[in-house]
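>>> here are the coordinates; sequence isn't available:
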């Protein structure tokens, strides 16, 4: 049973935590660090695009065309470990920004509160995964995102309920991909940004956002289709990431050209993400 003094202690700790969280949310220094996270995500997407472009043009990229392959490419470059560590910390701050947004930002004020919270948490998870992977590579450890997806799916494929869960995850990924395509074509991404005030910068944001979101959406739909297929066939090998989806596409008629186009789209999305470091509403 809680004593009055115990309740006061809990309330004091809770109040202190809330105060610290609110202070972090409103801190300009914290915002600057989080904005650097957009630059790092831009570099990762651009590297994925470069690897995908090479895969489409030559049939062999040399690295995995996914986040682990892109981050690994940076890790092998001179000064790459330092870049990944700094970028990882920045993306962790960006993830925390989206978590705090649920309680103190637009996610809380949104008329569509549930959708705002889901979006904020989804973005927080995405940036947290990228941050963890970047820091992991910076410290000399490495992992394959395709293997991770396969390992995550495997325990679920031994029962009908588990298969249904895997299929549902695939459907969700496809829906997210469709939303990316819609967001690009409709140019709804402009709602996330402050006006640049410069016509040329505005046009650059518009073109890179449009092509980038569509390319990323198509890639996500490919991943979702593979995850769904893994659920239908109870084959964990099918539940892999971007690299496997790209290599499957390579075997299709015109697959090389399509991959090269998606690679260019990812590079443009990387440029768009870097521009968000200055113009994103925080």
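Nice, thanks for sending it over. Please read these numbers as outputs of a predicted model, since none were measured by experiment. Residues are numbered from 1 along each chain as shown.
>>> all contacts plus neighbour counts: C-alpha atoms, from now on.
Will do.
>>> could you report the distance from the closest residue to residue 88 other than its chain neighbours to residue 122?
Distance criterion C-alpha to C-alpha, 6 or more residues apart in numbering; nearest residue to residue 88, sequence neighbours excluded, is residue 131 at 4.1 Å. Going from residue 131 to residue 122 by C-alpha to C-alpha, to the nearest Å gives 14 Å.
>>> neighbour count: those two, which is higher?
Counted by other C-alpha atoms under 10 Å, residue 131 and residue 122 do not tie: residue 131 has more neighbours, with 26 against 15.
>>> in which helix or strand does the more buried one reside?
Assigned by DSSP states H and E, residue 131 belongs to helix 113-138.
>>> give the buried residues for whichever helix or strand comes after that helix.
Proceeding N to C from helix 113-138, the next assigned helix or strand is helix 145-153, under DSSP H and E. For helix 145-153, the neighbour count (16 or more other C-alpha atoms under 10 Å) marks 145, 146, 149, 150, 153 as buried.
>>> please compare the first structure with the one that follows:
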């Protein structure tokens, strides 16, 4: 049975695991910008742990954390432990938690499969190919282009949400304690949310192109979004700045794992 205490512990483990993944994604982006490496998405970042010392153990810990984060988000969406409002804004927020929970459940399974069978990651499709595969499936459905367009709209709304959080800085209210969070914590969060907004917006633009041209090949994921930054004027610096932002978001997530105020009041 999922108790309030268990849900809280799972959430904290999840924030730490998410932080590690974003820290790795940011590092790979910086390496791609400055040293000619290859940008990675969340799946690529997780896969990189397989070759690390004690890689299987690290992957198992990350899998447990990501599963915890996914379960917490799904709990937020279904059981509504934080008692969100039942209006449109609250329902949209719960829907976003549902999508986030499913996405992190997939990442948790990826990490667990690599931990149990280190060689099983060799043939896996990267996140970009997964995005194109799903886009192709959507386009094959009735009104497929509209469905892909709806995904694009959702991504752009998510990007705007990230930028709004970066601008307002209200996320620090989630950190517990009588004194306000130090300025550097708020700064890290602002930069991190801003960088995530950039990535979400670029992915949204990819999906707009896929819907407009009815071509799944136009879609892409996080790695494609980061790689596209390098192709712009001043691209290496844009990519490095975004990578730093994503890495800072990872560090902020780790701070959340320790200090986030989590309101858990499961029904029943």
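Received, thanks. Quantities reported herein were computed from a predicted structural model and do not represent experimental measurements.
>>> any idea what the residue nearest to residue 88 of the first structure aligns with in the second structure?
With TM-score structural alignment as the criterion, the equivalent of residue 131 of the first structure in the second structure is residue 108.
>>> ditto for residue 234 of the first structure
Looking across to the second structure (by TM-score structural alignment), residue 234 of the first structure lines up with residue 214.
>>> for residue 222 of the first structure, same thing?
Checking TM-score structural alignment: residue 222 of the first structure goes with residue 202.
>>> then residue 188 of the first structure?
Residue 188 of the first structure maps onto residue 170 in the second structure, by TM-score structural alignment.
>>> how about its match, what does it touch?
By C-alpha atoms under 8 Å, 6 or more residues apart in numbering, no residues touch residue 170 of the second structure.
>>> state the distance from it to residue 190 of the second structure.
For residue 170 of the second structure, the distance to residue 190 of the second structure - C-alpha to C-alpha - is 10 Å.
>>> try residue 143 of the second structure
From residue 143 of the second structure to residue 190 of the second structure the distance is 38 Å (C-alpha to C-alpha).
>>> who's more crowded, these two?
residue 190 (26 against 11).
>>> rewinding a little: my read: the match of residue 131 of the first structure touches residue 61, true?
No - using C-alpha atoms under 8 Å, residue 108 of the second structure is not in contact with residue 61, being 9.8 Å away.
>>> buried set for the lengthiest helix in the first structure?
If you go by DSSP state H, the first structure has its longest helix at helix 199-233. Neighbour counts using 16+ other C-alpha under 10 Å place 204-231 of helix 199-233 of the first structure among the buried residues.
>>> quick one: residues contacting the residue nearest to residue 88 of the first structure.
Counting by C-alpha under 8 Å, 6+ apart, residue 131 of the first structure makes contact with 87, 88, 89, 90, 91, 92.
>>> now do the same for the last one: its match in the second structure.
If I follow you right, that is residue 92 of the first structure. Per TM-score structural alignment, residue 92 of the first structure is aligned with residue 67.
>>> how far does the strand or helix carrying that match sit from its chain's centre?
Assigned by DSSP H and E, residue 67 of the second structure belongs to helix 55-78. Mean C-alpha position of helix 55-78 of the second structure versus that of the full chain (C-alpha atoms, centre = their mean, to the nearest Å) differs by 13 Å.
>>> can you list contacts of that helix?
7, 10-18, 46, 49-50, 81-82, 94-98, 100-105, 107-112, 114-116, 118.
>>> please redo it, this time with the cut-off set to 6 Å
Helix 55-78 of the second structure has contacts (C-alpha atoms under 6 Å, 6 or more residues apart in numbering) with 10-11, 13-14, 17, 49, 94, 97-98, 101, 104-105, 108, 111-112, 115.
>>> out of those residues, which end up buried?
10-11, 13-14, 17, 49, 94, 97-98, 101, 104-105, 108, 111-112, 115.
>>> state the number of residues packed around the match of residue 92 of the first structure.
Residue 67 of the second structure, neighbours per other C-alpha under 10 Å, totals 27.
>>> mind checking how far it is from residue 103 of the second structure?
Taking C-alpha to C-alpha, one finds residue 67 of the second structure at 10 Å from residue 103 of the second structure.
>>> now swap in residue 114 of the second structure and tell me
17 Å.
>>> out of these two, which sits in the busier spot?
Taking other C-alpha under 10 Å, residue 114 of the second structure and residue 103 do not tie; residue 114 has more neighbours (23 against 13).
>>> contact partners for the more buried one?
Counting by C-alpha under 6 Å, 6+ apart, residue 114 of the second structure has contacts residue 121.
>>> ditto for residue 126 of the first structure
Per C-alpha under 6 Å, 6+ apart, neighbours of residue 126 of the first structure: none.
>>> nice, that's everything, thank you.
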